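# just the structure for this:
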Amino acid sequence: MADFPHFVLKETRTSLAYTSTIRGGDKKNSPPRPERKTHADQLLDALEKAEKKATASQAAEPAREGLQFIPMVFDQSSDFDLEIRQLENTSPGTRIVSAKERDGKKEYLVAVPNSEVSKFADKFRDYRDKETKKKQTPLNEKLASSIETIDSAELEDYWTDASENLPHADEEMWWEIWLSTAETDDDLAAWFRRVAANENVVTSPQQVAFPDRLVILGFTSLNGWRNFPGLLNHLTELRKANIVAGEFTKLPPSGQAEYINNLISRTTFAAVSAVRICVLDTGVNRGHPLLEQSLSSADTQAWEADWGSSDHDGHGTEMAGVCLYGQLRDYLYGDEPLELAHRLESVKILPPAGQNDPPDYGPITVGSMSLAEIASPSASRIFCMAVTAAGDDQWRPTLWSAAIDQAASGANDETRRLLIVSAGNLREDIGKNYPHENYVSSIEDPSQSWNALTVGGYTKLAWMQEEGLEGYAPIAKSGLLSPSSRTSLCWGDIPWPYKPDVVFEGGNYASDSSGFITNADDLNLLTTRSTADSDALLGTTGDTSAATAQAANMSAILQAEYPDFWPETIRGLVVHSAEWTSQMLDEFPTAQRKQRLRVYGMGVPNLGRARRSANGFATMVIQDRLQPFSFGSSDNSANEMHLHDLPLPREVLEDLGSTHIKMRVTLSYFIEPNPPRRGYVAQYQYASH
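Purely as a prediction, here's the structure:
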């Protein structure tokens, strides 16, 4: 799919005096049903073509050998949710294999028994020709109206990975093969491994069983699976297998160095003038081979000079690796050239021993940011801090959070800044009472800051094959909250932002049958390791620290792509690209949307969408100033509103006809803090302008 830069709109606004027009809501009109006869004939035609196409494919593809059903893709209508129950009840044996969303619409992969396709045709004819007795509405209208079109399913339709980009047909890689155990009494694993051996497909000795599902890893190409005899009799999903961090951490130092040297040889490092991520942490050991070309000695400092700028704990070096590379394991495992667009800075804000006395973390944080800015005043930078403090403040502004809000807004020096902070982690018994303990554990100071981008953790790491941990299973399911991540669910219904704003990969934990919980390399992110206590150059990190570093990595990539974008615009792009996983939507359905926001914010950001527009997905950016309230007024009276004329060509809109269009608007702004705790009377003064 072709991509292109986002559209930056200028001089599109008209400013008008604003007066609230809220007078109570109007009832929403239901969207019109499709024209009955035309839609029915289209469905019948699509069904017939899908059946013929599937029959032809069955004769040509070994993967369909012995197939007793026809795999079909039902596209859900843009206006009506698919009637899933009616779909499965149309004929005996029909079942939904998997579902995914593409371009805002859901696609359902459905297995229809060979002899039962005619039952769907009967339903569509009845919809066209018959009415219900009571209401005289078309028979089967809900089912027919909710289906936009039908097609025969190809092997590619079984791809349900988070990435929409399907691997090339001949690209060999590790795959997660999700098999259905519901329709067989045989030893499915034994069958799969036997056929795989015959086809020279390497399989992992490990496997994971879920209700009605068995997952085994296999190494081959998409064409390899196409030639796998009888695969579609049991296949439900294909996903890319994540290379776990343990594959690298268990290597001896010499083995790690081989991978590292290979990556360095194909990496182009960013120039000294490039965007920086300033890591506010325990210091960074810049001698690490993966870091030294991106972190000059002049860019490593400490709040107190006698602390030294080197990493006394290891945490800062771990953060630096994720800030610079993101998912390091993908680059180490691949062989493609890597071009880095940003560099690193480090300011040590924690002492080598004990704690700051007094613990003036507000002034220390802001002062440390100034150290970086004074050292390189012309550089563009993102600030990243995964240091939080426990307390009873919850959502209330503190000196620390207010200092961050003030520094971000530029209230004192007219320089706005993007600060990315972690939501904080559970400190005891992580995973013991998951996820309820996470729900009642508030995010920590200073992550309640309005202006900071607050990052929580979710996880997709739900596969482990680490030696010594046989009998352990991941605590969190893929797509759900990381077991260590805090939330703002316990805040209740208060006039304060939903926090975290977004979530990134925060790793997982494992437990055994007795309830004993442990950490595992396979369930964490690979990163650079401080070499003070070991010769190993690679280690793992997790929790909201790792999530925060990934958010900084994404923000720096965006800032390098769009150097003229404001800090709040970069923050807006990150949040604008975020979506909830299907598991998050299942955990908190529509009626619990506010709770979902308190746990996951706006969801998981997508770098591809945040970075570039594409066919069918355009992002328009407006950078402007708005003063919604009258400055200095005692009653917070309304001031102005802006109307924006979007440059959408009339001919293009007319050509779209009845095509369903979705518009998503993200407003990202920095407020000037006013944190005295005078109760709710001060809420508008804090929200400010």
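# okay, CA-based contacts and neighbour counts for the rest of this
Noted.
# list the contacts of the longest helix seen in the chain.
When the chain is parsed with DSSP state H, its longest helix is helix 36-60. Helix 36-60 is touched from outside by 64-65, 67, 70-72, 117, 121, 124-125, 127-128, 144, 148-153, with contacts defined as CA atoms under 8 Å, 6 or more residues apart in numbering.
# next step: these restricted to helices.
Going by DSSP H, the helices hold 117, 121, 124-125, 127-128, 144 from the contacts of helix 36-60.
# farthest-apart pair in the residues you listed, please.
By the measure CA to CA, 117 and 128 form the most distant pair in the ones in helices among the contacts of helix 36-60, at 17.4 Å.
# and the two? Which one has more around it.
Neighbours per residue, other CA atoms under 10 Å: of residue 117 and residue 128, the larger number sits with residue 128, 21 against 18.
# from memory the more buried one sits against residue 138, does it?
Yes: between residue 128 and residue 138 there is a contact under CA atoms under 8 Å: 7.0 Å.
# surely residue 401 is within a helix?
Yes: counting by DSSP: H, G, I helix; E, B strand; the rest coil, residue 401 is located in a helix.
# alongside the first, I'd like the structure of this one:
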Amino acid sequence: MRKRDLPHIIVPIDPRPEPFQVVGGGGNDDDRNPVVNPNEHGKRLSRELKEALEAASPNGEIEREGTYITFESFPGLELALKSLDPRSRGEHPELVAVRKVTSTEGEIFEATVYIPDGQKEYFVKKLNQYVETSTGDKRKNANLIEGINRIGRATVRELWTDPDEEFPDADDVAHWWELWLRNKDGKEHERLESFAERNGLKTSANYLGFGNRTVVLIRATVEQLTTAFETLDDIAELRRPHEIPTALSALAPYEQKEWLDDLFHRTTYADEFTPTVCILDRGVDSSHPLLAPALKKGALHSASQEWKHDPVRSPHGTEMAGLALFGDLQTLFRTLHPVILKHQLESVKLLPDANDDEHEPDVYG
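Model (predicted):
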């Protein structure tokens, strides 16, 4: 145990009592309230909400029964999220995504809410109540309304909940995305599959269920995702695939190849004069497309001439080689950056295949 030879911290003054004060609630905190004219503020937001709810979708195959609306906070203030997501029985507005954006004026919060057609009056009513009481001392719904700076119709960008800088720049380049679908009637995955088939898009063979969300992978451009968002009611969040190594195993072989090809074309392999990482294991599969360029001629060895290096029956050495060469594949698959390798590989088959006879102790040496 580390020697404790430091003096105690002594507070040389006597304590004194202070009266308890309730912490302010954001929108009702007059010192931070950015609303100068409550009446005008409420009327402006009412107009913005009306325009957002009435905006017609340009897509011709609409299957939606509601509207996605984004509420934007004032810089440095948070939104009253509980009021944006009432969670009442039956059909009700649903908060689907919240993201934080850094602007020149400070941090801004954007909350996107799905409003069913039969619940459009929910926020209209709250705004009307605020405007009607705006000239008095107690303004109704002030905690909600006075935290909102802008209301607008949502786009796929507002559903992006990963870091803002990771959103793809090009609208016409296909990527794999992680779609979080709202569980409404159990047919959300079926509707997405139908849309993907009509539009020539690829989706993962399997999907995951998390309570009120279904997670599925889809390969599409930003433009194609925008079309899906304008067509379907089901999209709640949009992310980069976060668990790619696990999700890849659930994809069909030809889909896995697309991921590997993408990483291969972004990778610059090290030349023969760079350091080598030697894998002491049961052998490395030299035919693997991501490993082959890093295994130079004469890089495969065996402790016994009787052991065949290819084909490799145990995957462990190959998996260790991939880890030694690329590190965290999850990070590499999540980004589109070039990968520059500074070392190559070598394999020594130190142990026989797992189902071979037990090896002799002299192999250790």
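# okay, buried residues for the longest helix of the first structure please.
By neighbour count with 16 or more other CA atoms under 10 Å, helix 36-60 of the first structure contains the buried residues 36, 39-40, 43-44, 47-48, 50-51, 53-54, 57.
# which of those lies closest to residue 529 of the first structure?
The closest of those, once distances to residue 529 of the first structure are taken by CA to CA, is residue 57, at 50.7 Å.
# for the corresponding residue of the first structure for residue 69 of the second structure, give me its contacts.
For residue 69 of the second structure, the aligned position in the first structure is residue 72, judged by TM-score structural alignment. Applying CA under 8 Å, 6+ apart to residue 72 of the first structure gives the contacts 50, 109-112, 150-153.
# which strand or helix spans residue 102 of the second structure?
strand 94-103 (DSSP states H and E).
# how far off centre is that strand?
In terms of CA atoms, centre = their mean, to the nearest Å, the centre of strand 94-103 of the second structure is found 12 Å from the chain centre.
# what's that strand in contact with?
75, 81, 84-87, 107-115, 158-162, 164, 236-237.
# selecting buried members of those in PyMOL, what would you type?
Buried residues among those (16+ other CA under 10 Å), as a PyMOL selection:
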select buried, resi 75+84+107+108+109+110+111+112+113+114+115+158+159+160+161+236+237
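# mind checking which of the contacts of strand 94-103 of the second structure are in strands?
In this view, the contacts of strand 94-103 of the second structure that belong to strands under DSSP state E are 107-115, 236-237.
# hmm, which two among those residues are most spread apart?
Using CA to CA for every pair in those, the one that comes out farthest apart is 107 and 115, at 25.5 Å.
# neighbours of the closest residue in space to residue 294 of the second structure that isn't next to it in sequence, how many?
Nearest residue to residue 294 of the second structure, sequence neighbours excluded (CA to CA, 6 or more residues apart in numbering): residue 344, at 4.8 Å. Using other CA under 10 Å, the number of residues around residue 344 of the second structure comes to 24.
# and for residue 179 of the second structure, the neighbour number?
Neighbours around residue 179 of the second structure, by other CA under 10 Å: 25.
# wait, I meant residue 216 of the second structure
Residue 216 of the second structure, neighbours per other CA under 10 Å, totals 21.
# between the strand holding residue 102 of the second structure and strand 106-116, how big is the angle?
Counting by axes from the mean of the first three to the mean of the last three CA atoms, to 10 degrees, strand 94-103 of the second structure lies at 160 degrees to strand 106-116.
# buried set for strand 94-103 of the second structure?
94-100.
# and what of stretch 250-261 of the second structure?
For stretch 250-261 of the second structure, by 16+ other CA under 10 Å, it's 251, 255, 260.
# so the closest residue to residue 157 of the first structure other than its chain neighbours versus residue 46 of the first structure, what's the distance?
The spatially closest residue to residue 157 of the first structure, leaving aside those adjacent along the chain, is residue 109, at 7.4 Å (CA to CA, 6+ apart). Per CA to CA, to the nearest Å, residue 109 of the first structure is found 15 Å from residue 46 of the first structure.
# name the residue closest to the centre of the second structure, please.
In the second structure, the C-alpha nearest the mean C-alpha coordinate belongs to residue 239, at 3.1 Å (CA atoms, centre = their mean).
# for that one, which non-adjacent residue is spatially closest?
residue 178 (5.0 Å).
# who touches the alignment partner in the first structure of the one you found in this structure?
Under the alignment by TM-score structural alignment, residue 178 of the second structure pairs with residue 176 in the first structure. Each residue near residue 176 of the first structure by CA under 8 Å, 6+ apart is listed here: 215-218, 238-241.
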